[in-house]
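>>> Structure for this input, please:
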Amino acid sequence: MIKTKAAVLHQSGGHARPYTTSKPLHIEEVTLDKPGKEEVLVQIKAAGLCHSDLSVIDGNRPRPMPMVLGHEAAGIVVEVGEDVTTFKVGDHVIFAFLPSCGHCVYCASGRAALCDPGAKANNEGVLLRGERKIKNKDGETYYHHLGVSGFAEYAVASIYSLVKIDPSYPFEIAALFGCAVMTGVGAVVHTAAVKAGESVLVVGLGGVGLSAILGARAAGASQIIAADVSASKLAVAKDYGATSLIDSSEAGALDRLKQELTTGGVDKSVEFAGAMPALDFAFQATRKGGVTVTGALPHPDARLSLNPLLLVGQEKTLKGCYLGSCVPTIDIPNFLALYKSGRLPVDQLITHRLHLEDINEGFERLANGDAIRQVIIFDEK
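Presented below is the predicted three-dimensional model:
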């Protein structure tokens, strides 16, 4: 067993803003059980703050409580459990926020993002084998967040939640590939299948949306339109490679996109805002025969009003995207290679570097829209 500091959420929703005052995340000393069969102990070196974490804090994504949050992280393997042959002590790893069992019908057909055992484990707040490894000083067992619980100095994880990487990559960069980059770039190149020369609309310009812009640029999109309701985020998108900017809340914004910026709409659109007006805008902005992809996670009660005649008469496609439709063991190394070649400059995403003790301040900043990707850097030991 090992003791470690961790950021624990005891209640999902009901926290007053600002979070710097209400402090929904408590920094506690917890104990981790030793890694079991097909599990390893990882020393966390960097972990990113994501809207998916924020949605658990504010209650939009209910999870079992208490829970150690964090699902975008990278670190070093420091101990291996029974029957671990693919990892060894000293390996550098990135966490994928959905474990891929490798043998269910979805994994076997190359659709790891739909892994049945992985989804079940994530929903129940346990590791892939169904166990919980985190306890507080009184012996109470805490839940795992998406098989990662990366807001801690150490984490026990299933080997099916990990991807081994070359140790030359900085941890703060590597961590981003576990969620923001994998989801954003994957949505563009896999789910939307953007081809060279096509036009792309990206709606919602957080870390995932800006990753999608970088992905569209790497894929050879001829036109990349960035849409948001925030002027500051639109300004940032231009630096990432957006060729046109549009405030989707302005009157006439859709007409401007379809009549001035394009001829009838874009070939492909991807939406990451998590709001129904944003998804509607993305769908309406997609041309006849085009594809609209949503990779956001709105409140479970949210509903989209859609005229099916548009799907039929215009042969449009509306697709969901989870995990960037990626196979993490294949796509994370491939995306890292794009970063190394300079074609995926994701280091631009990092706007703030924090200590674990600053995490509530970080989430208040994220809730305000004042950050893109904030990364917790853990001290060397």
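>>> Only C-alpha atoms from now on, for both contacts and neighbour counts.
OK.
>>> Residues contacting stretch 214-226, please?
If you take Cα atoms under 8 Å, 6 or more residues apart in numbering as the criterion, stretch 214-226 is touched by 184-186, 188-189, 194-205, 213, 234, 237, 240-246, 343-346.
>>> so how far is that stretch from its chain's centroid?
Relative to its parent chain, stretch 214-226 has a centroid offset of 19 Å by Cα atoms, centre = their mean, to the nearest Å.
>>> how far does it stretch from start to finish?
11 Å (Cα to Cα, to the nearest Å).
>>> For the comparison step, fold the sequence that follows:
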Amino acid sequence: METRGAIIREAPGKYEVVDLDVDDPREGEIQVKLVASGMCHSDDHLATGDMRPGIYPFAGGHEGAGIVTGASRNNKGIKEGDHVIFSFLPSCGHCRWCATGQQNLCDLGAGLMTGARWDDPTSFRLKMAESGQPVGQMLGISTFCETTTVTVDSVVKVPKDVPLEALCLLGCSVGTGWGAAVNSGGVEPGHTTIVMGVGGVGINAVQGAAHAGASHIIAVDPVPFKRTKAQELGATDAVESMAEATELAKKFTNGQGADQTIVTVGVIQPDHAGEAMASIRKGGTVVITALGNMAETRLLPVSLADITLFQKRIQGSLFGESNANWDVLRQVELYRSGVLKLDELITRTYTLDEVAQGYQDMHDGKNIRGVIRFG
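A predicted model of the protein is given here:
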């Protein structure tokens, strides 16, 4: 069938909306009409060239929710009319990682940036409507399309009585930030936590630290609007620089430093890791969930003696170490109960044709999260 979607033709480049053909679902696949899609910084990394896909054109979007309009036979029993949230990391359910509760590291992730079906690198679900040229899917889903076809390994079925416009954020930013604090950072009651960068991911690290019982949550961002928002959603303090945050953390801990610093800046640089390491106590943890230029090979400005003698730890965090099939559903219930804030994260909604404006607003520091609302 025909659909419309936002694609990148080259990098650096900008998103443009074009007519596309989308395959009918094969066995193990479903077709979904999108209701809403979050505008994540990772999709902007495609436009800047920080992330390089296996093929151009490449259709963006990986944080979305919608209603199933077509379903073939599949092992999850998903059928037409079901409401689903996309998981940007698929889970097969039986590889070593899925079997040991690490679904975010599923072996299917090896094909994420090829744009093709996992089992056939020559098979593409999207094509240009006019020419038939293959179009890659961002992380196998491409939620910047009005309708998309995906494997059932990339979705989680959710209750129909919860608004999908809010739930779409559970597909990436909420799990990534919340999990960075709760799972990767190990925040405990009484801890002092620094969150470096309060965008769509960082604001949820703030929420996660608050839910885990941190006594002091220090949000760091140069944008006043974001600092204010962080305090509305759980931060006890909000400052402009890491130097201020480090000083505050030491003040709160008798000179020791933060228990964990979570790095959620928009584009990570090696110096960010150095600042984070300087801010934590002995035995503390730096959690890095931010992305930058994936070809970057510069060394981190970190003292190896600091790691050995003070037992400091740098912990990478992919999707906040979340298991989508469990964590998404429990976050739905946290939202229902009013504990997890989702509506408050959405600064502005856009139409699909306004996708380029949405990313300009992100760069201008106007949004915590922009969301594309489909008609």
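>>> follow-up on the earlier one: tell me the buried residues within the contacts of stretch 214-226 of the first structure.
184-186, 188-189, 194-195, 198-205, 213, 234, 237, 240-246, 343-346 (16 or more other Cα atoms under 10 Å).
>>> Mind jotting down where the helices sit in the stretch 251-375 of the second structure?
With helices called from DSSP state H, counting those that start in this stretch, the stretch 251-375 of the second structure shows them at 270-279, 304-310, 324-336, 355-363.
>>> The second one vs the first structure - mean distance after superposition?
With mean Cα distance after the TM-score superposition for the first structure, helix 304-310 of the second structure departs from the first structure by a mean of 0.8 Å once superposed.
>>> Provide the aligned range in the first structure for that helix.
Using TM-score structural alignment, helix 304-310 of the second structure corresponds to residues 308-314 of the first structure.
>>> any idea how far the matching stretch is from the chain center?
On the basis of Cα atoms, centre = their mean, stretch 308-314 of the first structure sits 31 Å off its chain's mean C-alpha point.
>>> Deepest-packed of the helices of the stretch 251-375 of the second structure, please.
Mean neighbour counts were compared across the helices of the stretch 251-375 of the second structure using mean count of other Cα atoms under 10 Å; the top stretch is helix 270-279, at a mean of 20.
>>> in the stretch 101-250 of the first structure, which spans are strands?
With strands called from DSSP state E, counting those that start in this stretch, the stretch 101-250 of the first structure shows them at 134-135, 141-144, 154-158, 162-165, 199-203, 223-228, 244-247.
>>> Kindly reformat the ones you listed as CSV containing distance to S22 of the first structure.
CSV is the format used below for those (distance: least, Cα to Cα, whole Å):
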stretch, distance to S22 of the first structure
strand 134-135, 24
strand 141-144, 21
strand 154-158, 26
strand 162-165, 33
strand 199-203, 31
strand 223-228, 29
strand 244-247, 33
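>>> ranges for the helices of the stretch 1-150 of the first structure?
Using DSSP H, counting those that start in this stretch, helices in the stretch 1-150 of the first structure cover 19-22, 51-57, 105-108, 116-124.
>>> so how far is the top strand by length along the first structure from its chain's centroid?
Longest strand in the first structure by number of residues (criterion: DSSP state E): strand 39-49. Distance of strand 39-49 of the first structure from the chain centroid (Cα atoms, centre = their mean) equals 15 Å.
>>> do stretch 2-20 of the second structure as well
21 Å.
>>> Now the terminal residues of it, how far apart.
Stretch 2-20 of the second structure has an end-to-end distance of 6 Å (criterion: Cα to Cα).
>>> and the counterpart of N325 of the second structure in the first structure, how far is that from A180 of the first structure?
Counting by TM-score structural alignment, N325 of the second structure corresponds to T329 in the first structure. To A180 of the first structure, T329 of the first structure is 16 Å away according to Cα to Cα.
>>> contacting residues around C95 of the second structure?
Contacts for C95 of the second structure (Cα under 8 Å, 6+ apart) come out as C106, D107.
>>> Look up how far N104 of the second structure lies from it.
11 Å.
>>> now A180 of the second structure
Distance of A180 of the second structure to N104 of the second structure, computed by Cα to Cα: 13 Å.
>>> now E244 of the second structure
According to Cα to Cα, E244 of the second structure and N104 of the second structure sit 34 Å apart.
>>> and if you look at I262 of the second structure?
19 Å.
>>> OK, contacts around the match of N325 of the second structure?
Here T329 of the first structure is in contact with V163 (criterion: Cα under 8 Å, 6+ apart).
>>> any idea how far it is from P170 of the first structure?
Using Cα to Cα, one gets 19 Å for the distance from T329 of the first structure to P170 of the first structure.
>>> same question, R373 of the first structure
Relative to P170 of the first structure, R373 of the first structure is positioned 15 Å away (Cα to Cα).
>>> Looking at those two, which one has more neighbours?
Taking other Cα atoms under 10 Å, R373 of the first structure and P170 do not tie; R373 has more neighbours (24 against 13).
>>> picking up where we left off before, which outside residues touch the longest strand of the first structure?
So strand 39-49 of the first structure is in contact with 34-35, 70-82, 84, 150-159, 171-172, 175-176, 362-363, 373-379, going by Cα under 8 Å, 6+ apart.
>>> Can you tell me which of these are classed as buried?
Buried members of these, counted by 16+ other Cα under 10 Å: 34-35, 70-77, 79-81, 150-159, 171-172, 175-176, 362-363, 373-378.
>>> Give the aligned range of stretch 186-195 of the first structure in the second structure.
Alignment note (TM-score structural alignment): stretch 186-195 of the first structure is matched to residues 179-188 of the second structure.
>>> Quote the end-to-end distance of that stretch.
This stretch, stretch 179-188 of the second structure, spans 13 Å end to end (Cα to Cα).
>>> Quick one: distance of that stretch to the chain centre.
Remark: stretch 179-188 of the second structure is offset 16 Å from the chain centroid, using Cα atoms, centre = their mean.
>>> same deal with stretch 281-295 of the first structure?
21 Å.
>>> same question, stretch 176-191 of the first structure
On Cα atoms, centre = their mean, the centre of stretch 176-191 of the first structure falls 8 Å from that of its chain.
>>> Also stretch 165-175 of the first structure?
17 Å.
>>> For that stretch, grab the matching residue range in the second structure.
Using TM-score structural alignment, stretch 165-175 of the first structure corresponds to residues 158-168 of the second structure.
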